[in-house]
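Chemist: Give the three-dimensional model of this entry:
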Amino acid sequence: MNITLRQLRAFIAVADTASFVRAAERMHVSASGLSMLVRELENQLELKVFSRSTRQVRLTDAGSEFLPLARKSLSDLEAAIAATRSLATIQRGRVTVAASVVPAATLLPWAVSDFVRAYPGIHCAVKDGFEEEIRDQVRRGEVDLGVGTLLEDDTGLDESVLYEDHLMALMPDEHPLVARGTVSWKELSQHPLIALTAASPSRHLADQAFATAGVTAVPKYEASFSSTIISMVAAGLGVAALPVNVRQVSPRVKVHARLLVRPTVKRKLGIYSRSDTELSPAAKAFRQHLESFVTQMHGIPAEVVSNAIDTS
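Modeler: As a prediction, this is how the structure comes out:
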């Protein structure tokens, strides 16, 4: 059996219009050409699908049974063709992703590696930098996508959550808080504090948590990058409140992590793009790939995926 798309379209058009003439107009073919397509379909099926007369065309019983099957087959085939054509359009292209330092170092290298194996003709550029600048880079169209901490009421961006983690208390070796199973924000505020700069989204979450705990925490030191803060903590300059995944950046330093409580703060790390602009096929493919990649938990630090608390 060799049924074609044109035969299915001709059959459905006649069934919808109950007229060979109107169906031919709809398909932009001659009435004789349409009739030939229907006859070819009937020959393939070895049955009549229409009962014809000079005044009307109606489906036979066999035609009525075949119609829903024909609609589904045509829909499935057209969807497959559209997907194949879409794939062809992203064989080449470029996508630029801005990310804060930690996901740029712990997530994106493996996600990009997996992506370029699937789409070797697409060039991926990763711009790692200050997290507080990423949103404006996306809004200005300097990059296609941003990866970083999500904040509520962030207008103008189409956001989706990749994963959630906790804010943790980081302290140096032999610090008195190391003996604690968890650390409250009030307890943390009683020690010299090392914080991200005020514009950082993670700093914003920490400031909110201190306020909820009813304490005012004034940092003794500030730094722009989490890796710098971790080293400052290891050097004994103070304690810090950072997302759990930052420990992946400097795994060898003598820094201990404890869950911060009262309140417990979850940080959402996500991917976002401009809500008023259609992504290029390459950028759209990368976004979908990264979301799928994270869902499958490839390359994500185990302590982030499980929200497990490291007590080392």
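Chemist: going forward, measure contacts between C-alpha atoms and count neighbours the same way
Modeler: Noted.
Chemist: For residue 274, which non-adjacent residue is closest in space?
Modeler: residue 157 (4.7 Å; Cα to Cα, 6 or more residues apart in numbering).
Chemist: Report all helices and strands that the longest helix seen in the chain contacts.
Modeler: Ordering each helix of the chain by length in residues (DSSP state H) puts helix 61-89 first. Identification of packing neighbours for helix 61-89 by 3 or more Cα pairs under 8 Å, 6 or more residues apart in numbering; DSSP states H and E yields helix 5-17.
Chemist: Also this sequence, please, to line up against the first:
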Amino acid sequence: MRHDLTTLNLVLAIEQTRSITRGAAQEHLALAAASKRLSDLESRLGVQLFERRARGVEPTEAGRALVRHIRSLHASLYALETEVMEFSRGIKGHLRIAANSSAITEALPPHLVGFSQAHAQIRISLEDLTSAEVQAAVAEGRADVGVFTPPLVDNRLQTWVVGHGRLAALVPLKHPLSAREEVTFDDLLAYDLIGLHAGASAQELMREQAAARGKTLNARWQVRGFDAIAQLVEAGLGVAVLPEQPAERFTRVFGVRSIRLEEPWAEREYVLGVLRQQRLPTVVQRFVDTLIPRDKQ
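Modeler: Have a look, this model is predicted:
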């Protein structure tokens, strides 16, 4: 079923003005022509989009759903126009990267520096998602490449290990554990844990480890962002488990101490994933080449 932009814009204008008359005027259409466009669209879709009332119109549930899609379409068209116009300014491509928070702070920065210096005419966008969301974004084409921590949950991806990291405990300076050189997860379970939002790889890993011990994770606080976690730890609201590199940086900014987490699962891999296909797009292949030697691909 094909829809023209004029009619879709009319629907959006009617929803915004709550009036077919004002919507038609906003789109520079005669009222009769606008009414016919709306009627034809409702006939094709087989649903009523607006309820006529004494003081104007109100969108039905179907109308609200259509408006959401029209707004999404407008955003996509704007992104399309912006990206194509960039070629006139010398931009030679756009690389969309999705990565989890740990990868952004530990694994990606040196690779991004090298790639951006070697390919200054490629625009890069980076989105912070959970590891599962990263894999879904790449598999569904919403991102070109992803960097995340295992497990791999989508076999549509081709993957390579691109780095290693380690988890550490973060505690307030005056905490009972602060004098220790290393702690176990059992040590941390005796205290309230400040963690990332549900779905974050480290959070899910801790939940699994607690369950394996027959214990409950006392995750009273869940926030987005390592900085927020460090500030809550400094305030004495609990302890946390973070990637070692940002944890060490926070010791120079906040009143916290980073302690080695002595657990086998504290060692982690960072994985680069792309959609499995016969031939990668040129921009994606260049990024893969930056991270993975050709003989290892």
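Chemist: Would you report the TM-score computed for these chains?
Modeler: Scored against TM-score structural alignment, normalised by the length of structure 2, the superposed chains reach a TM-score of 0.60; 203 aligned residues with a Cα RMSD of 2.7 Å.
Chemist: how deep is the residue mapped onto the residue nearest to residue 274 of structure 1 from structure 2 tucked in, by neighbour count?
Modeler: Structural alignment (TM-score structural alignment) places residue 157 of structure 1 against residue 157 in structure 2. If you count neighbours by other Cα atoms under 10 Å, residue 157 of structure 2 ends up with 20.
Chemist: cool, residue 32 of structure 2 as well?
Modeler: Counted with other Cα under 10 Å, the neighbours of residue 32 of structure 2 add up to 12.
Chemist: Then the one 5 residues further on?
Modeler: As a burial measure, the neighbour count of residue 37 of structure 2 was computed by other Cα under 10 Å and equals 17.
Chemist: How about the contacts made by the spatially closest residue to it that is not a sequence neighbour?
Modeler: Nearest-residue entry for residue 37 of structure 2: residue 7, 6.2 Å, with adjacent residues in sequence omitted and distances by Cα to Cα, 6+ apart. Residues touching residue 7 of structure 2, when contacts are defined by Cα atoms under 8 Å, 6 or more residues apart in numbering, comprise 37, 38, 41.
Chemist: pretty sure residue 7 of structure 2 belongs to a helix, no?
Modeler: Yes. For residue 7 of structure 2, which was evaluated using DSSP: H, G, I helix; E, B strand; the rest coil, the result is membership in a helix.
Chemist: In structure 1, what residue corresponds to it?
Modeler: The alignment leaves residue 7 of structure 2 without a partner in structure 1, by TM-score structural alignment.
Chemist: Show the contacting residues for the residue nearest to residue 274 of structure 1.
Modeler: Residues counted as contacts of residue 157 of structure 1 (Cα under 8 Å, 6+ apart) are 139, 272, 273, 274, 275.
Chemist: Tell me where the stretch 1-150 of structure 2 has strands.
Modeler: Taking DSSP state E, counting those that start in this stretch as the test, the strands found in the stretch 1-150 of structure 2 are 50-53, 56-59, 93-99, 122-128, 145-148.
Chemist: Turn the ones you listed into TSV, including distance to residue 16 of structure 2 and mean neighbour count.
Modeler: Output for these, formatted as TSV (distance: least, Cα to Cα, whole Å; neighbours: other Cα atoms under 10 Å):
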stretch	distance to residue 16 of structure 2	mean neighbour count
strand 50-53	12	14
strand 56-59	10	18
strand 93-99	32	21
strand 122-128	31	15
strand 145-148	37	29
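Chemist: now these as a markdown table including distance to residue 217 of structure 2?
Modeler: Converted to a markdown table, the strands of the stretch 1-150 of structure 2 look like this (distance: least, Cα to Cα, whole Å):
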| stretch | distance to residue 217 of structure 2 |
| --- | --- |
| strand 50-53 | 49 |
| strand 56-59 | 45 |
| strand 93-99 | 25 |
| strand 122-128 | 25 |
| strand 145-148 | 23 |
